[in-house]
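Novice: Task: produce atomic coordinates for the following.
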Amino acid sequence: MTAAAQPLPAARRSKRMTPARWGLYAFIFITALYFLLPLYVMVVTSLKPMAEIRQGNLLALPVAPSIDAWVKAWTSACTGLTCQGIKIGFLNSLRIMVPSVVISILVGSLTGYALSLWRVRGGNILFGTMMVVAFIPYQVFIYPLVRVFSFTGLGQSLLTIVIIHTIFGLPTMTLLFRNYFASLPVELFKAARVDGAGFYQIYARIMMPMATPMIVVAVILQTTGIWNDFILGLVFAGRDNLPMTVQLNNIVNSTQGERAYNVDMAATLLTALLPLVVYFGSGRWFVRGIAAGAVKG
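Specialist: Next up, the predicted model:
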């Protein structure tokens, strides 16, 4: 190959703005604007007093920014007959989310480990059944589950909603950990077996310490799904354990007094704050875990 025919190094290639590149940048900009504009409107509205909101300039920055709406949304907004703010729902969501995430990840990782490295009789049938059930809308199961928990005496309670979230999270958690453990070198498993390690020893001392990226992915997925859930919390949590999303719905749809749009926006942002913090705080691990779990199934 002559020197003229050889491809140019990456550093020497032309960096001219071609029509294709312009189109790509335009698409990225429009997409970012599409998703960021509602967030911008929510933030600026939550910082405006109602007198300024009534002027109708939706996109204008607040003339006199104030966090009064945020304080009211957290401490004294009415969520029905009580006016204790959305903080009660925040605490309830934490009480629901933490045990649900921990239990679903523990059970899902243990199941995925067993299905990937141990020859479990009927394991493939069990795994296939779980994957089929995972694609059935969970609304189909609500009435049967209501009847089951009513018959067992659990009814609407914190324990009930934790069990529900654990059950619905198991198929996804099992799939993630099964694929991840199947991508690890099988020689590690065989060496541990030769050294006399048992089922739980290999799981706790070898597999789980190596599964940190996948654990982060599982935490993000479960935290986001459980925290944003509305209908399951409304049906199964009980009146004393209503999650933050139900409290937010009560605030936004309240018909008492003046419609406080700034309080509504502040309450919505407070509700979405924890999943955003979790995701942006562990985004690098999320990408690594997804890539690792997709190596082979």
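Novice: Please count neighbours and contacts with C-alpha atoms only from this point.
Specialist: OK.
Novice: which SS class is residue 120?
Specialist: At residue 120, secondary structure determined by DSSP: H, G, I helix; E, B strand; the rest coil is coil.
Novice: how close does the nearest residue to it once chain neighbours are set aside get to residue 177?
Specialist: For residue 120, ignoring the flanking residues on the chain, the nearest one in space by CA to CA, 6 or more residues apart in numbering is residue 114 at 7.1 Å. With distances defined as CA to CA, to the nearest Å, the gap from residue 114 to residue 177 amounts to 10 Å.
Novice: Of these two, give the one with the bigger neighbour count.
Specialist: In terms of neighbours (other CA atoms under 10 Å), residue 177 is the more surrounded of residue 114 and residue 177; the figures are 29 against 20.
Novice: Isn't that one up against residue 109?
Specialist: Yes - with contacts defined as CA atoms under 8 Å, residue 177 counts as touching residue 109 at a distance of 5.3 Å.
Novice: now the helices for the stretch 151-297 of the chain?
Specialist: With DSSP state H, counting those that start in this stretch as the definition, the stretch 151-297 of the chain shows helices at residue ranges 158-183, 186-194, 199-202, 208-210, 212-227, 231-236, 244-252, 261-281, 283-293.
Novice: Of those helices, which is nearest residue 40?
Specialist: Residue 40 lies closest to helix 261-281 among the helices of the stretch 151-297 of the chain, at 10.7 Å (CA to CA).
Novice: Run through the neighbouring helices and strands of the closest one.
Specialist: Helices and strands touching helix 261-281, by 3 or more CA pairs under 8 Å, 6 or more residues apart in numbering; DSSP states H and E, are helix 19-46, helix 68-75, helix 212-227, helix 244-252.
Novice: from the chain's centre, how far out does it sit?
Specialist: Taking the mean of its C-alpha atoms, helix 261-281 sits 13 Å from the chain's own mean (CA atoms, centre = their mean, to the nearest Å).
Novice: now stretch 31-40
Specialist: Going by CA atoms, centre = their mean, the spacing between the C-alpha centre of stretch 31-40 and its chain's C-alpha centre is 20 Å.
Novice: quick revisit: in which helix or strand does the residue nearest to residue 120 reside?
Specialist: Here residue 114 is covered by helix 87-117, with elements defined by DSSP states H and E.
Novice: for that helix, packing partners?
Specialist: helix 123-134, helix 158-183, helix 212-227, helix 244-252.
Novice: in that helix, what's buried?
Specialist: Under the neighbour-count criterion of 16 or more other CA atoms under 10 Å, helix 87-117 has 87-90, 92-94, 96-116 buried.
Novice: before we move on, what about stretch 22-41?
Specialist: Of the residues in stretch 22-41, none are scored as buried under the neighbour-count criterion (16+ other CA under 10 Å).
Novice: What lies in contact with that stretch?
Specialist: Contacts of stretch 22-41 with the rest of the structure, by CA atoms under 8 Å, 6 or more residues apart in numbering, involve 58-59.
Novice: contacting residues for the closest residue to residue 278 other than its chain neighbours?
Specialist: Once its chain neighbours are removed from consideration, residue 278 has its nearest residue in residue 220; the separation is 6.7 Å (CA to CA, 6+ apart). Residues in contact with residue 220 (CA under 8 Å, 6+ apart) are 275, 278-279, 286.
Novice: Next, the second sequence, to be compared with the first:
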Amino acid sequence: MPDIDTLPDFNRKKPFNPRRFATRVAVYSILIVVGLFTIMPLAVILLNSLRFNADILRESFIGWPTRITLENWDVAWSSACINASCTGVKPYFIASMLMVVPATLISTAIGLVNGFALTKWKMPFASVVFVAITIGVFLPPQVVLLPWAIALSWLGLSKSLAGLALVHIIQGTCFTTLFCRNYLVNLPDDLIKAARIDGAGFFRTFWKIVVPLSPPIIIVTIIWQFTFIWNEFLFAVTFSSSDFRPITAALMSLNADDTGVSEYGFGSAAVLIAAIPPLLIYFFGGRYFVRGLTQGAVK
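Specialist: Now for the predicted structure:
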């Protein structure tokens, strides 16, 4: 039996190490500087949304508000002029929601089914199918603009909300299949074999076994898809019309007033309104997003 005096004392304070202290100070200083530079644009936009436009033009675009107003938010939401329509960003915000939510849910569901079929159901030529699907992950979006324009014209969905949602569902399926396949490949094969021995078919096995074991990757793909589709600009501009337009495309058409003076106040408020949904979804689901990534989403 070892002598008590020879056992390590975990409560004993470690001696001061100047090199370790300097390294820690340097690391935290760099992180603080990077964090400040990262959050600075958001802080500037937030402050300008609370300032009168005359104050911004007279003083500086970067500065503290000398007078605070919430009128910019009301104007941006309900009466700002976008193209020839002075309805604010409200209808474009609603159009984005109507497009993003179903596109996110459908592409996530398809990706999960694809991931199950490609990993646990041993479908023929699974590796070839997987490569063919994931090619879309690496294609620049400019490459697919013309093919999508032709396809939407054939389907009668040009310049429509349903057409833009279809584009994002198909494009997003490439990402969701990649994520879900890399997650589900780590599930025990014995669970699937046991279900098949009990007589469960493809969809019953998928619903009873795969779905209950997949909340981490489902959350990852939902956050990824929602954020990507909401912030996407190229497809939104190309495949939308003046009758409907996602909010990211509408922001580019915010008009100046009759004198040609840029309205930085309600413009900043409009940008923040557009940023609220992805910020909220990541704020409430961020820890699950990181947890899902570490459990196989991008292995």
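Novice: Drop the TM-score for these two in here.
Specialist: The TM-score (TM-score structural alignment, normalised by the length of the first structure) is 0.92; 295 aligned residues with a CA RMSD of 2.4 Å.
Novice: that older thread, mind checking which of the helices and strands packed on helix 87-117 of the first structure is nearest residue 56 of the first structure?
Specialist: Across those, residue 56 of the first structure has its closest neighbour in helix 244-252 (19.3 Å, CA to CA).
Novice: packing partners for that closest one?
Specialist: Contact here means 3+ CA pairs under 8 Å, 6+ apart; on that basis helix 244-252 of the first structure packs against helix 87-117, helix 261-281.
Novice: could you check the distance from the aligned partner of residue 159 of the second structure in the first structure over to residue 81 of the first structure?
Specialist: In the first structure, the residue matched to residue 159 of the second structure (TM-score structural alignment) is residue 156. As judged by CA to CA, residue 156 of the first structure and residue 81 of the first structure stand 20 Å apart.
Novice: Compare those two (neighbour count), which wins?
Specialist: A count of neighbours by other CA under 10 Å puts residue 156 above the other of residue 156 of the first structure and residue 81, at 20 against 9.
Novice: quick one: that one and residue 235 touch, right?
Specialist: Yes - checked against CA under 8 Å, the pair residue 156 of the first structure and residue 235 is within contact range at 7.4 Å.
Novice: who's in contact with residue 220 of the second structure?
Specialist: Applying CA under 8 Å, 6+ apart, we find residue 220 of the second structure in contact with 288-290, 292-293, 297.
Novice: quick one: residue 47 of the first structure and residue 243 of the first structure, what's the gap?
Specialist: As for residue 47 of the first structure, its distance to residue 243 of the first structure is 25 Å (criterion: CA to CA).
Novice: Pick out whichever of these two has more residues nearby.
Specialist: Neighbour comparison, residue 47 of the first structure and residue 243: the larger count goes to residue 243, with 31 against 24 (by other CA under 10 Å).
Novice: State the distance from the more buried one to residue 93 of the first structure.
Specialist: 5 Å.
Novice: and what of residue 39 of the first structure?
Specialist: In this structure, residue 39 of the first structure and residue 93 of the first structure are separated by 23 Å, where distance is defined by CA to CA.
Novice: Ok, residue 26 of the first structure next?
Specialist: If you measure residue 26 of the first structure against residue 93 of the first structure using CA to CA, the figure is 40 Å.
Novice: repeat for residue 294 of the first structure
Specialist: According to CA to CA, residue 294 of the first structure stands 31 Å off from residue 93 of the first structure.
Novice: What is the burial count for the aligned partner of residue 49 of the second structure in the first structure?
Specialist: Taking TM-score structural alignment as the criterion, the aligned counterpart of residue 49 of the second structure in the first structure is residue 46. Neighbour count for residue 46 of the first structure, taken as other CA under 10 Å: 29.
Novice: Name the nearest residue to residue 46 of the first structure, sequence neighbours excluded.
Specialist: With CA to CA, 6+ apart as the criterion, residue 46 of the first structure has its nearest non-adjacent residue at 4.1 Å, and that residue is residue 262.
Novice: Count the residues that sit near the one you found.
Specialist: The burial count assigned to residue 262 of the first structure is 25, neighbours taken as other CA under 10 Å.
Novice: quick one, what contacts the closest residue to residue 61 of the second structure other than its chain neighbours?
Specialist: Nearest in space to residue 61 of the second structure, with sequence neighbours left out and distances taken as CA to CA, 6+ apart, is residue 48 at 7.4 Å. Under the criterion of CA under 8 Å, 6+ apart, the neighbours of residue 48 of the second structure are 56, 61-62, 65, 264-265, 268-269.
Novice: do the same with residue 136 of the second structure
Specialist: Contacts of residue 136 of the second structure (CA under 8 Å, 6+ apart): 171, 174.
Novice: what's the counterpart of it in the first structure?
Specialist: Checking with TM-score structural alignment, residue 136 of the second structure has residue 133 as its match.
Novice: gap between residue 287 of the second structure and residue 293 of the second structure?
Specialist: Residue 287 of the second structure sits at a distance of 10 Å from residue 293 of the second structure (criterion: CA to CA).
Novice: Comparing those two, which residue is more hemmed in?
Specialist: Comparing residue 287 of the second structure with residue 293 by other CA under 10 Å, the one with more neighbours is residue 293, at 18 against 11.
Novice: Neighbours of residue 122 of the second structure, how many?
Specialist: Applying the criterion other CA under 10 Å, we find 11 residues in the vicinity of residue 122 of the second structure.
Novice: Give me the distance between the aligned residue in the first structure for it and residue 296 of the first structure.
Specialist: The equivalent of residue 122 of the second structure in the first structure is residue 119 (alignment by TM-score structural alignment). Using CA to CA, one gets 18 Å for the distance from residue 119 of the first structure to residue 296 of the first structure.
Novice: do residue 255 of the first structure as well
Specialist: 53 Å.
Novice: what does residue 191 of the first structure give?
Specialist: 21 Å.
Novice: ditto for residue 159 of the first structure
Specialist: As for residue 159 of the first structure, its distance to residue 296 of the first structure is 36 Å (criterion: CA to CA).
Novice: if we can go back for a sec, contacts only, for the match of residue 159 of the second structure.
Specialist: With contact set as CA under 8 Å, 6+ apart, residue 156 of the first structure has these partners: 149, 235-238.
Novice: measure it to residue 163 of the first structure for me?
Specialist: Between residue 156 of the first structure and residue 163 of the first structure the distance is 11 Å, computed by CA to CA.
Novice: residue closest to the middle of the second structure?
Specialist: Closest to where the C-alpha atoms of the second structure average out (CA atoms, centre = their mean) is residue 227, at 1.8 Å.
Novice: Tell me the counterpart of that residue in the first structure.
Specialist: Using TM-score structural alignment, the partner of residue 227 of the second structure in the first structure is residue 224.
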